[in-house]
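K.L.:
no sequence on hand, only this structure:
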């Protein structure tokens, strides 16, 4: 009996996760990517697999499942990963109150969480600025990969492990009756077609995308040079502003009070959606960000003042061996406007769109793809 066939359009993390989920279910899979390699949002992020940011229940479970898949694949595929965990830092009493509330809530949910005092934090990370530090909340859930390395390596592993076929530099211009068209003269047919096109709403089914509650988010990030003498920061580090960014932190009753202070004292940071985090890759480089601007069309230019704001805030809680900036960039990802965490719809029979994971693609995609494919 011939296996069922599937075509996946897009080789970012959502497309790769979908290809894997299909292959695990026994599908023969072809992946079409319009560029010669993935260069979109999937390589322009921290590389954080970040369960702590996900709300209890379905979303947290999805993040943990994704994290476990990353941990399973990384050593087999040969790319670096680290179970670094995360550390949220408090330098103000209201931040510390929120962290204490989250500690109680998250421990009740069974998460690997613990409060740390200044001495414990200093022992766990040489990168934390201890002056004025009250304490922090440590989570053991989080894993770091280098997104550029991981996304570049996964296709080869999927091809070797599951015989997934990749077609690079091939833009699918049209789909009809489960047939995808490459330009005017090349056609491929499959039982199921999955569109994982990220922030491209314009090429395939633009009318249907226009009916969805989805927009685009532009973020600015930067990478600092490899730190000397193999110096490591330990866990991924987050300042107080991150507490008002993630949905899971809304569980803290005092969060609204903290947000009010930020709105009064740091309105410019909230205006540009800035919260500040740092992760470290296997080469010792530090990935720093980020900002959030929303709209369907963004200018391609980085705003230098945003990068300076990010670094200024980072210096309030971090101290590095070398602050030299090696690279700056921006990325654009699809973001749902209705508060949901994924977009899944069928514009025509046997054709499915998977999108809308927002800034949590690395965290959620493997788990989400498994859920959706299993439900078909």
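P.N.:
Received, thanks. Just so you know, these numbers come straight off a predicted model, no measurement behind them.
K.L.:
going by C-alpha atoms from here, please, whenever you check contacts or count neighbours.
P.N.:
Will do.
K.L.:
now the strands for the stretch 51-200 of the chain?
P.N.:
81-82, 86-90, 113-117, 135-139, 143-145, 165-168, 172-176, 179-182, 186-189, 192-195 (DSSP state E, counting those that start in this stretch).
K.L.:
pull the distance from the first one to the chain's centre.
P.N.:
This means strand 81-82. 15 Å (Cα atoms, centre = their mean, to the nearest Å).
K.L.:
what do you get for the third one?
P.N.:
Here the centre of mass of C-alpha atoms in strand 113-117, compared against the chain's by Cα atoms, centre = their mean, lies 25 Å away.
K.L.:
just checking, what packs against that strand?
P.N.:
Helices and strands touching strand 113-117, by 3 or more Cα pairs under 8 Å, 6 or more residues apart in numbering; DSSP states H and E, are helix 93-108, strand 135-139.
K.L.:
put this next to the first one:
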């Protein structure tokens, strides 16, 4: 078949990857000169550890397998299976980690509860004071700023892929799509992966789309000067990932409220080292639109304080700050929202903060459901 993929983010690119791998031709349209949304404004984490039991965890585990395969085939995506440590500094936090490490699916996630010395042996950069850490062997990372160009180059080398940036799709036609240059692109199947761009054509096609947008702030530092051998989270991440729900987490939230800034901005610390040695740190969450056009400084101050405490040294200077918006499906049982909008067009959106993690498997599921 001839496939038309609309949206150049990681979800669209993975649908193109699946289509080409299954023997189809792909025309890939993107409204910007380069993807600039959540796909490049994230940690690059392939985050298995916190996923909800059931379809979400299964999707994340399958995506982790696919990322490893893709990384071996396309080294430019920067995949590494570095795992993660969620660092616990209080007995209440340790209790949540203990419960997770004892859960029936702990082995599938690669969970092991480590003492402080064991965690430091795994990641010597963690010189701060803490009691224990939850090790997740299955977590990984990619380089989000360079992964998409690397994947497109590999697809283009097959001769079955055409990348057309600077083309905003305005309408679906009987045979494909029409862009804002007036060009009609014909094909057998259209896949709309427009990310957080939920107005315009998407709103016309699905006025009551069960997807919301989420706004966040992140930053990147100067090089750390030493390896951060694993990705790192603080125990506030327990509050935001469904895998950790239970009586231990309930007790933590009562006995140990978040600091006011962290609570106001729905914060956790996630920290991953880039290939250049810098650290990506974040993040905040805001759910009520309209979102601010400016960034506030207090969340960054909180992130710097927590990260410095875990490292036992001052965090390197922040060199880049940014905000981003992603689309999140409102159905808690769905990993993404997939909907047929016309006879030959399907909309796939709303993976939320799971986009980078789960996109290879989401695209595979689309291909299998549509019998590509």
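P.N.:
Everything's here; your move. Owing to the predicted nature of the structure, the values given are computational and were not obtained by experimental measurement.
K.L.:
thinking again about what came up before, want to throw the strands of the stretch 51-200 of structure 1 into JSON lines with distance to residue 231 of structure 1?
P.N.:
Listed next are those as JSON lines, based on distance: least, Cα to Cα, whole Å:
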{"stretch": "strand 81-82", "distance to residue 231 of structure 1": "15"}
{"stretch": "strand 86-90", "distance to residue 231 of structure 1": "17"}
{"stretch": "strand 113-117", "distance to residue 231 of structure 1": "22"}
{"stretch": "strand 135-139", "distance to residue 231 of structure 1": "20"}
{"stretch": "strand 143-145", "distance to residue 231 of structure 1": "16"}
{"stretch": "strand 165-168", "distance to residue 231 of structure 1": "38"}
{"stretch": "strand 172-176", "distance to residue 231 of structure 1": "45"}
{"stretch": "strand 179-182", "distance to residue 231 of structure 1": "48"}
{"stretch": "strand 186-189", "distance to residue 231 of structure 1": "50"}
{"stretch": "strand 192-195", "distance to residue 231 of structure 1": "42"}
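K.L.:
among those strands, which comes closest to residue 20 of structure 1?
P.N.:
strand 165-168 (11.5 Å; Cα to Cα).
K.L.:
follow-up on the earlier one: quick one: the strands of the stretch 51-200 of structure 1 as TSV, columns for mean neighbour count and distance to residue 106 of structure 1 too.
P.N.:
Converted to TSV, those look like this (neighbours: other Cα atoms under 10 Å; distance: least, Cα to Cα, whole Å):
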stretch	mean neighbour count	distance to residue 106 of structure 1
strand 81-82	20	22
strand 86-90	27	14
strand 113-117	18	7
strand 135-139	24	10
strand 143-145	26	18
strand 165-168	18	41
strand 172-176	16	44
strand 179-182	18	46
strand 186-189	14	47
strand 192-195	23	35
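K.L.:
quick one, which of those strands gets closest to residue 225 of structure 1.
P.N.:
Closest approach to residue 225 of structure 1 among those is made by strand 143-145 (16.7 Å; Cα to Cα).
K.L.:
ok, average deviation of the closest one from structure 2?
P.N.:
With mean Cα distance after the TM-score superposition for structure 1, strand 143-145 of structure 1 departs from structure 2 by a mean of 1.2 Å once superposed.
K.L.:
in structure 2, which residues correspond to that strand?
P.N.:
Per TM-score structural alignment, the counterpart of strand 143-145 of structure 1 in structure 2 is residues 140-142.
K.L.:
how about stretch 280-295 of structure 1, aligned to which bit of structure 2?
P.N.:
Under TM-score structural alignment, stretch 280-295 of structure 1 corresponds to residues 273-288 of structure 2.
K.L.:
the strands of the stretch 51-200 of structure 1: which one's closest to residue 126 of structure 1?
P.N.:
Closest approach to residue 126 of structure 1 among the strands of the stretch 51-200 of structure 1 (Cα to Cα): strand 86-90, 12.5 Å.
K.L.:
and the closest one, how far from structure 2 on average?
P.N.:
Averaged out, strand 86-90 of structure 1 is 0.7 Å away (mean Cα distance after the TM-score superposition for structure 1).
K.L.:
which non-adjacent residue is nearest the aligned residue in structure 1 for residue 214 of structure 2?
P.N.:
Using TM-score structural alignment as the criterion, the counterpart of residue 214 of structure 2 in structure 1 is residue 217. Ranked by Cα to Cα, 6 or more residues apart in numbering and with sequence neighbours excluded, the top spatial neighbour of residue 217 of structure 1 is residue 294, at 4.6 Å.
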